[in-house]
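*Asks:* Got a predicted structure plus its sequence, pasted below:
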Amino acid sequence: MSRSPAAIPGAPLLQAQGLGVQVPGPGREARWLLRGLDLAVQAGQCWVLLGRNGAGKTQLLSTLAGARPPAEGMLAVAGHPLAAWPLAELACWRGYVPQQVVDAFPAPVLDVVLQGRHPHLSRWHWEGEADSALARAALARVGLAGFEGRDVTTLSGGERQRVALATLLTQDPPLALLDEPLAHLDLAQQLRMLDLLAEDVRAGRRALVVSVHDLSLAQRVATHALLLDGQGGPALAGPVEQVMREDTLSAAFGHPLRCREIDGRRWWLPA
């Protein structure tokens, strides 16, 4: 299946206008996590999603991905409302990696990664050699060459996280949304996976929206940032140098933070 020709040239890969996200409150009333979010994500941009625990990062990402409806506002992918896309065509444009993947049944790692090719196949076609080659190449990129025959349920948390990233690379969507993709990874793998994800962004092949807890790692790859305070007001969104500042981050996280530059990189430390 090819990507839909209906995409509007030059339109943002992801656009939000007046977006609002709610979660159930302590009573029957819903609680606003944010309101009035305007966002335009283009190819070649890496948006890092920042905020303290409970600020709404996971809920916002799942809303942007279409996994939960917005409480208000509009979402569009490639110039068309999210709801207007058939699911199979939307999956060719947008990839989503949740914070945690649960495997209900044993399956070979290669079969799991090949699920990324399903949106690109017609109803009556199976994966071919070219699809398997893409999946094997993706496993090699995440450092899991030789894992093709392993049972996915026997993997460590970090290995399973890298399988999810390999599935996304096999899907190869222009827009990728990832919720804490560095969770369960040791420091070396965090750096490797983050640089791998940013590689296609720097080449202009993909746009990335990713939630990251570590501010220094976020600063390493971000072109833009979206900062949530979890209080129901508008998020702060824009170029990274406008959002990732000592005053804004300290206020959002409720603790003084200081930025230090070492060897040409910016590092964030608690005061």
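*Replies:* Noted; the coordinates are in hand. Numbering: from 1, shown residues only.
*Asks:* Please make it C-alpha for all contacts and neighbour counts, starting now.
*Replies:* OK.
*Asks:* what are the ranges of the helices in the protein?
*Replies:* 57-64, 87-93, 109-114, 129-141, 157-171, 187-202, 215-221, 240-243, 246-253 (DSSP state H).
*Asks:* between those, which one is nearest to residue 269?
*Replies:* helix 215-221 (8.5 Å; C-alpha to C-alpha).
*Asks:* Report the buried residues of the closest one.
*Replies:* In terms of neighbour count (16 or more other C-alpha atoms under 10 Å), helix 215-221 has its buried residues at 215, 216, 217, 218, 219, 221.
*Asks:* what residues does that helix touch?
*Replies:* Applying C-alpha atoms under 8 Å, 6 or more residues apart in numbering, the contact partners of helix 215-221 are 46, 48, 50, 191, 194-195, 198, 212, 240, 244, 265-268.
*Asks:* Between the residues you listed, which sits nearest residue 165?
*Replies:* Of all the contacts of helix 215-221, residue 194 has the smallest distance to residue 165: 10.5 Å, by C-alpha to C-alpha.
*Asks:* Below is structure B, check it against A:
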Amino acid sequence: MSIDKLAGSAAEAVADIPDGASLAVGGFGLAGIPWFLIEALLDQGAGNLTIVSNNCGVDGAGLGLLLEARKIDKVIASYIGENKEFGRQFLAGEVTVELTPQGTLAERMRAGGSGIGAFFTPTGVGTLVADGGLPWRYHPDGSVALASPPKEVRTFNDTPMVLEEAIVTDYALIRAAVVDKAGNCMFHAAARNFNPPAAMSGRTTIVEAERVVEVGELAPDAIHLPGIFVKRIVELTPEQAARKEIEQRTTRPRPGQLDAEPAHS
């Protein structure tokens, strides 16, 4: 029996995501984010969402679009990033933000997909991460409305470690370079960051694929995420697959470039 998880469109793939759903979203900055699934979710209209992602897009792009539309109620992320509106909403008491150390966040998602309820890590011991009191939500007047609770700390091999709970979400939205019809995924370069753990943590994982191939075309060693974690695949057009923006473009002159004569037309 053949396996085919292809959805007809991004809109079809996200149609059943309800208000109040939790979603793990892949990507780092704007690298490897599921551009078209995010935009389809925005058009679909679901709100009061909990988002688990390394960051929350930027102003006017990625998850920043859902923030601007007031569709997000809570974010679990490692940093505010390049998103001024994200910072404004957090400080104004409009969104709850659970800041989590970056490696801990990745491991919480991976643990959720692996059936591990919690784990101990030395990261955050001796800080508000472990001791509690980290602001999660503010009142409009700037006072703290909700703060993080203290966490259990135990010592292993003479090293104190803090207990971190795994994350399991209702859905996950990810992007991959090549996906076969069974959902086996291969990621390109920096896109292989938060996409695999985000995919693992979602009960229903949806992937937008830059290219879809038949089952068996991907070599076993080329598969970065087994298809067991993927429920739906959205195949992008070549034009859509070419959309890869970055938050900040930083370049430097090549050796000799400044001394070179300008080209003549």
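*Replies:* Alright, I've got the coordinates. On a predicted model such as this, the values are computed, not experimentally measured, just so you know.
*Asks:* so what number do they get for TM-score?
*Replies:* For this chain pair, the superposition-based TM-score is 0.32 by TM-score structural alignment, normalised by the length of structure 2; 149 aligned residues with a C-alpha RMSD of 6.1 Å.
*Asks:* What subset of the contacts of helix 215-221 of structure 1 is buried?
*Replies:* Of those, these count as buried by 16+ other C-alpha under 10 Å: 46, 48, 50, 194, 195, 198, 212, 240, 244, 267, 268.
*Asks:* Any chance of a markdown table for those residues, columns distance to residue 259 of structure 1?
*Replies:* Shown next, in a markdown table, are those (distance: C-alpha to C-alpha, whole Å):
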| residue | distance to residue 259 of structure 1 |
| --- | --- |
| 46 | 20 |
| 48 | 17 |
| 50 | 16 |
| 194 | 20 |
| 195 | 21 |
| 198 | 22 |
| 212 | 17 |
| 240 | 13 |
| 244 | 9 |
| 267 | 6 |
| 268 | 5 |
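*Asks:* I'd like to know which of these is nearest to residue 166 of structure 1.
*Replies:* residue 194 (12.9 Å).
*Asks:* Against residue 221 of structure 1, how distant is that closest one?
*Replies:* Going from residue 194 of structure 1 to residue 221 of structure 1 by C-alpha to C-alpha, to the nearest Å gives 7 Å.
*Asks:* Can you say which helix or strand has residue 240 of structure 2 in it?
*Replies:* helix 238-241 (DSSP states H and E).
*Asks:* Buried ones in that helix, by neighbour count?
*Replies:* By neighbour count on 16+ other C-alpha under 10 Å, the buried set for helix 238-241 of structure 2 is residue 241.
*Asks:* Point out the other helices and strands that that helix packs with.
*Replies:* Judged by 3 or more C-alpha pairs under 8 Å, 6 or more residues apart in numbering; DSSP states H and E, helix 238-241 of structure 2 is in contact with strand 202-213.
*Asks:* residues in contact with the residue nearest to residue 138 of structure 1 when sequence neighbours are not counted?
*Replies:* Spatially, and ignoring its direct neighbours in sequence, residue 138 of structure 1 is nearest to residue 166 (4.9 Å; C-alpha to C-alpha, 6 or more residues apart in numbering). Counting by C-alpha under 8 Å, 6+ apart, residue 166 of structure 1 touches 113, 135, 138, 139, 141, 142.
*Asks:* my read: the second one touches residue 170, true?
*Replies:* Okay, so that is residue 135 of structure 1. Yes: look at residue 135 of structure 1 against residue 170 with C-alpha atoms under 8 Å: they come within range, at 5.4 Å.
*Asks:* Mutual contacts of these two, please.
*Replies:* Joint contacts of residue 135 of structure 1 and residue 170 (C-alpha under 8 Å, 6+ apart) are 113, 114.
*Asks:* More neighbours: which of these two?
*Replies:* Between residue 135 of structure 1 and residue 170, counted using other C-alpha atoms under 10 Å, the more crowded position is residue 135 (28 against 24).
*Asks:* How about the contacts made by the closest residue to residue 167 of structure 1 other than its chain neighbours?
*Replies:* In this structure, residue 167 of structure 1 finds its nearest non-sequential neighbour in residue 113, 4.3 Å apart by C-alpha to C-alpha, 6+ apart. Taking C-alpha under 8 Å, 6+ apart, we find residue 113 of structure 1 in contact with 135, 163, 164, 166, 167, 170.
*Asks:* Distance to residue 178 of structure 1 added to those residues, as JSON lines?
*Replies:* Converted to JSON lines, those look like this (distance: C-alpha to C-alpha, whole Å):
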{"residue": "135", "distance to residue 178 of structure 1": "19"}
{"residue": "163", "distance to residue 178 of structure 1": "13"}
{"residue": "164", "distance to residue 178 of structure 1": "10"}
{"residue": "166", "distance to residue 178 of structure 1": "13"}
{"residue": "167", "distance to residue 178 of structure 1": "12"}
{"residue": "170", "distance to residue 178 of structure 1": "15"}
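*Asks:* how about these, which pair is most distant?
*Replies:* By the measure C-alpha to C-alpha, 135 and 164 form the most distant pair in the contacts of residue 113 of structure 1, at 11.5 Å.
*Asks:* give me the number of residues near residue 87 of structure 1?
*Replies:* Neighbour tally, residue 87 of structure 1, other C-alpha under 10 Å: 12.
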